[in-house]
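Visitor: the sequence and its predicted three-dimensional model are supplied below.
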Amino acid sequence: MPQRLVAVSFNAPTSELAGRVTGQGATLRDIPGTLFLGGGVPVAVDGTSIAGIGVGGAPSGDLDEKYARAGLATIR
């Protein structure tokens, strides 16, 4: 599942979700086809996720997320 879809499905940046996949037993990481790296941010209206922005290709997930957030700020 692309970063933007994960971000909108869970209404959270993918970098935040990466912190939730630790521990023992089944986790979010067990969902087939998901990717938990920085770079995906949800687009919300009145607290409801309606879309997501995913950026990849920068040297790090932190930069990918920075650029995704900049894109979100531009359309707001």
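Guide: Sure thing, it's come through.

Visitor: can we go C-alpha only for contacts and neighbour counts from here?
Guide: Will do.

Visitor: other SSEs contacting the helix of greatest length in the chain?
Guide: Counting residues, the longest helix found in the chain (DSSP state H) is helix 61-75. Applying 3 or more CA pairs under 8 Å, 6 or more residues apart in numbering; DSSP states H and E, one finds that helix 61-75 makes contact with strand 40-45, strand 48-54.

Visitor: pasting the second one now:
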Amino acid sequence: AQRLTNAPTLKDIPGTLFLAGGAPVTTKGAPIAAIGVAGAPSGDLDEKFAQAGVASLGR
């Protein structure tokens, strides 16, 4: 457990920035695209709207 606290994670990849607001689009369990939303007052709302967009694709 101690080693895990010092292990690199995805956030440590140079040139990357992880923020809320994205939702994957999948088919048959495999990712094929994504929807990203920005501009709502919070990342939680951005993500909620992105997930609503993905859900609307299945209609």
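Guide: Everything's here; your move. Owing to the predicted nature of the structure, the values given are computational and were not obtained by experimental measurement.

Visitor: and the TM-score between them?
Guide: Superposed pair, TM-score by TM-score structural alignment, normalised by the length of the second structure: 0.79. Supporting alignment: 54 aligned residues with a CA RMSD of 1.1 Å.

Visitor: quick revisit: could you dump the helices and strands packed on helix 61-75 of the first structure to CSV with mean neighbour count?
Guide: Listed next are these as CSV, based on neighbours: other CA atoms under 10 Å:
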stretch, mean neighbour count
strand 40-45, 23
strand 48-54, 18
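
Visitor: with distance to residue 10 of the first structure as added columns, please give those in a markdown table.
Guide: Listed next are those as a markdown table, based on distance: least, CA to CA, whole Å:
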| stretch | distance to residue 10 of the first structure |
| --- | --- |
| strand 40-45 | 8 |
| strand 48-54 | 8 |
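
Visitor: separation between the residue positioned nearest the centre of the second structure and residue 10 of the second structure?
Guide: The centre of the second structure sits closest to residue 22, judged by CA atoms, centre = their mean, with a distance of 3.8 Å. Using CA to CA, to the nearest Å, one gets 16 Å for the distance from residue 22 of the second structure to residue 10 of the second structure.
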